[in-house]
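Student: next come a sequence and a model predicted from it.
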Amino acid sequence: MVLVCGYYGFGNWGDEASLEAVVRAFGSDRCTVATADPLRSRHPHSVARYPSVQFGQALEKATSLVLGGGSLLQDATSLRSLVYYVSLIRAGQRKTKRVGLVLQGLGPFRRRISRAMVRWALRDVGHLSVRDEASLALLKSIGVRQEAILGSDATFALEMPSEQKTNIAILSPRPWPATDPASAFTKLAVKMKADGLEPCLIAMQANEDLPLCRQIAQESGCAVLGPFETLQELLRAFAQASAVVAMRLHAGIFAAKAGTAPLLIAYDPKVSALQSMLGLEGRLSMNGFAPDSLIDAWQAHWAQQTRLNERLIVSAASAEQRALAALEKAKSFVGI
């Protein structure tokens, strides 16, 4: 049995999709999932992720411990979060389990102690794959000697539903300090309507994004899609969209999987890494982010949407193959 750990059960669709990709690769009957909310993660074999009798028993029974997908080793969220995941790795190692990190995004590490903790935790890890070149370079820069496999995000391994494209344009904002995404996305939605599109908002992490999405919807007159009961429902929405503007990483990945080149707003290095991986143009960062800059970027992007979609075919297919290959190697490591 493989004990799979990550940022699961918190209502983040990107992390739940990463879990789905890992569990599908390993086989659900071979996995126990540590999650904050077993009902939300919808896995038949789930245990509470926080220190508990259940979790301890699951670790004892497991032959392998896997941290699957996401950006788990970073201290931008908090140092406490990093300590938690490092402690999981070390707990598995103390129990002499096979410990692997699968298709991880690494960093940022803003503290010296964070870099030291990660270097220490990864020294005896049996399997390590990362989702982008930036994570690979960061590992080397902090002195991690463990060999790492370059893959892509785990969600690239998922199959997208086949849907007819519509005039829907998906907007995926998130709150960000010292910026005004509400004003920027509201003006963008109004512009999209004038261009003949139907802008719709999706909250990729409801507890953080939904109030912002509702504010934008109220001010612009567009709709908030959802709530989605299943991952497939969410993926169908992305499959139907002709345009996607996203701050959230996995909104961009789902768009790419559906053949729609997204306009990404790089609030975090992981979004910049995705832009580079997919060869996307028109990079927009949070530095100097303003309504006019988003409108200008959107107009330039939309004017070449068809060409960008064609270019995306090769890079998205390559990302999918790297994710599938890395998951196959992870399966071999855990003995499946």
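Tutor: Good, I have the coordinates.

Student: from here on, contacts and neighbour counts on C-alpha atoms
Tutor: Noted.

Student: quick check: longest strand of the chain.
Tutor: Counting residues, the longest strand found in the chain (DSSP state E) is strand 98-104.

Student: counting by contacts, list what whichever helix or strand comes after it packs against.
Tutor: Sequence-wise, the next helix or strand downstream of strand 98-104 (DSSP states H and E) is helix 112-121. When contacts are defined as 3 or more C-alpha pairs under 8 Å, 6 or more residues apart in numbering; DSSP states H and E, helix 112-121 packs onto helix 79-94.

Student: flag every buried residue along stretch 65-76.
Tutor: Neighbour-count burial for stretch 65-76, counted by 16 or more other C-alpha atoms under 10 Å, picks out 65, 66, 67, 68, 69, 70, 71, 72, 73, 74, 75.

Student: ok, the fifth one - contacts?
Tutor: Meaning residue 69. 6, 15, 18, 19, 22, 101, 102, 103, 104, 105, 153, 154 (C-alpha atoms under 8 Å, 6 or more residues apart in numbering).

Student: any idea how far it lies from residue 229?
Tutor: 22 Å (C-alpha to C-alpha, to the nearest Å).

Student: want to throw the buried residues of stretch 65-76 into CSV with distance to residue 272?
Tutor: Formatted as CSV, those follow (distance: C-alpha to C-alpha, whole Å):
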residue, distance to residue 272
65, 29
66, 26
67, 23
68, 21
69, 17
70, 15
71, 14
72, 17
73, 17
74, 16
75, 18
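
Student: between those, which is nearest residue 222?
Tutor: Nearest to residue 222 among the buried residues of stretch 65-76 is residue 70, at 30.4 Å by C-alpha to C-alpha.

Student: second structure for comparison follows:
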Amino acid sequence: MRAVLIGNYGVGNLGDEALKEYFLKRFPDVKWSVLSANPQEGEFHRLPAGLRSLMRPWWRTLRVLRKSEGVVFGGGSLFTDTESVYACLLWWWHAFVARLFGKQLHLAFQGIGPFRTRLGEACARWVVKRAASISVRDTHSFNRIAGWEKNTKVVQTGDPVIVLIQAENTGGSSKNVLIIIPRHNSNERFIKRAQDLSQEYQWDEIHTLSLQPEDSGEQNVCQRMSEVCSGEGQVRCVYTLEGLSREVMEGSFILTQRYHGALAAIVLGKEYEVLEQKEGDKLSSLRG
């Protein structure tokens, strides 16, 4: 079977890359064509959604879409405009072109919503209505689309990365370590909570984990974390799920604004706290 795998791949985000790894390993009999923001060998560019992307060889992507048997939107919270409505437009555009070629759409392990705009929700509704299969990874998403028009039953599952985290469940530390896992756009509320935690307890070490180390916004946030923790915090760049599991295992308490940071804490049995960006977002379903 030939299938096109679509997700927020190629932007240096550990969680999204782990999701891609899951599909490639779990379904080796599928001949995958992966679409990426920065394609590696054997991968393809996303369809153009701006002037700059028109200069990339997107026609090769049209070719693999035409030859495929279906399109899989693989994991993550693709259809939400919490950060930008552009995301919903981008993934809708890929679904629209796939349907022009007559290809089936499959939403796998998705987080859907919340939405700030009517346009973002309209894009998501359009795709959900035309999907041949839908699985969502959290109760909020399941309830949110319960009343939407659909042509298939919605299955509530979980995040498949759990399987990979369980496989890496090794190690540990006897030290009292605070682990902070921010996002590139973590707000003052999260930064203030990190500062309060750093001062409320006697920590042996404070580690700030960067799961998107190449992002300039995340670099600035991590630097800020080190400053508010009285300069005692260590910034650690994490590039793999194995690395995330190892770092979380060292922690005594995990403060996170990243979904897979919270997921790792849960799977590895760590005490944790999440601060969602918006009520009802993907982190809301993982509150301890």
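Tutor: Here it is on my side, so go on. Note that this is a predicted model, so its numbers are computed, not measured.

Student: could I get the TM-score for this pair?
Tutor: Aligned and superposed, the two chains score 0.84 in TM-score terms (TM-score structural alignment, normalised by the length of structure 2); 269 aligned residues with a C-alpha RMSD of 2.3 Å.

Student: circling back: just the closest of the contacts of residue 69 of structure 1 to residue 219 of structure 1, please.
Tutor: Comparing these against residue 219 of structure 1 with C-alpha to C-alpha places residue 15 closest, at 29.7 Å.

Student: over in structure 1, tell me which residue corresponds to residue 140 of structure 2.
Tutor: For residue 140 of structure 2, the aligned position in structure 1 is residue 134, judged by TM-score structural alignment.

Student: tell me the contacts of that match?
Tutor: For residue 134 of structure 1, the contacting residues are residue 273, by C-alpha under 8 Å, 6+ apart.

Student: then the one 4 residues further on?
Tutor: Neighbour list for residue 138 of structure 1: 106, 107 [criterion: C-alpha under 8 Å, 6+ apart].

Student: which parts of the stretch 51-200 of structure 1 are strands?
Tutor: Using DSSP state E, counting those that start in this stretch, the strands of the stretch 51-200 of structure 1 run over residues 64-68, 98-104, 127-130, 149-150, 168-172, 198-201.

Student: a markdown table please, covering the ones you listed and showing distance to residue 318 of structure 1.
Tutor: Shown next, in a markdown table, are these (distance: least, C-alpha to C-alpha, whole Å):
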| stretch | distance to residue 318 of structure 1 |
| --- | --- |
| strand 64-68 | 20 |
| strand 98-104 | 15 |
| strand 127-130 | 15 |
| strand 149-150 | 12 |
| strand 168-172 | 24 |
| strand 198-201 | 29 |
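
Student: the ones you listed: which one's closest to residue 257 of structure 1?
Tutor: Nearest to residue 257 of structure 1, of the strands of the stretch 51-200 of structure 1 and by C-alpha to C-alpha, is strand 168-172 at 14.3 Å.

Student: what about the aligned partner of residue 258 of structure 1 in structure 2, distance to residue 197 of structure 2?
Tutor: Aligned counterpart of residue 258 of structure 1 in structure 2: residue 268 (TM-score structural alignment). Taking C-alpha to C-alpha as the measure, residue 268 of structure 2 falls 21 Å from residue 197 of structure 2.

Student: okay, these two: which has more neighbours?
Tutor: Neighbours per residue (other C-alpha atoms under 10 Å) separate residue 268 of structure 2 from residue 197, with residue 268 holding more: 20 against 16.

Student: how near is the residue sitting furthest away from the middle of structure 1 to residue 300 of structure 1?
Tutor: Distance from the C-alpha centroid of structure 1 peaks at residue 194, with 31.3 Å (C-alpha atoms, centre = their mean). Per C-alpha to C-alpha, residue 194 of structure 1 is found 16 Å from residue 300 of structure 1.

Student: ok, residue 333 of structure 1 next?
Tutor: The gap separating residue 333 of structure 1 from residue 300 of structure 1 is 45 Å, by C-alpha to C-alpha.

Student: just to be sure, residue 208 of structure 1 is in a strand?
Tutor: No: judged by DSSP: H, G, I helix; E, B strand; the rest coil, residue 208 of structure 1 forms no part of a strand; its state is helix.

Student: so it is in contact with residue 176, correct?
Tutor: No: Residue 208 of structure 1 is beyond contact range of residue 176, at 10.1 Å (criterion: C-alpha atoms under 8 Å).

Student: more crowded one of the two?
Tutor: More neighbours surround residue 208 than the other of residue 208 of structure 1 and residue 176, with 15 against 11 (other C-alpha under 10 Å).

Student: any idea how far the more buried one lies from residue 160 of structure 1?
Tutor: For residue 208 of structure 1 relative to residue 160 of structure 1 (C-alpha to C-alpha), the value is 26 Å.

Student: for residue 148 of structure 1, same thing?
Tutor: Look at residue 148 of structure 1 and residue 160 of structure 1: by C-alpha to C-alpha, they are 28 Å apart.

Student: what's the answer for residue 216 of structure 1, then?
Tutor: Taking C-alpha to C-alpha, one finds residue 216 of structure 1 at 28 Å from residue 160 of structure 1.

Student: so how many other residues sit close to whatever residue of structure 1 lines up with residue 234 of structure 2?
Tutor: For residue 234 of structure 2, the aligned position in structure 1 is residue 224, judged by TM-score structural alignment. For residue 224 of structure 1, the count of nearby residues is 20 (other C-alpha under 10 Å).

Student: so residue 224 of structure 1 is in contact with residue 212, correct?
Tutor: No: under the criterion of C-alpha under 8 Å, residue 224 of structure 1 is not in contact with residue 212, lying 10.4 Å apart.

Student: and the contacts of residue 69 of structure 1, which are buried?
Tutor: Counted by 16+ other C-alpha under 10 Å, those give 6, 15, 18, 19, 22, 101, 102, 103, 104, 105, 153, 154 as buried.

Student: any idea which of those is closest to residue 220 of structure 1?
Tutor: residue 15 (29.2 Å).

Student: can you map out the strands along the stretch 201-336 of structure 1?
Tutor: Secondary structure of the stretch 201-336 of structure 1 by DSSP E, counting those that start in this stretch: the strands cover 223-224, 243-246, 263-266, 284-285.
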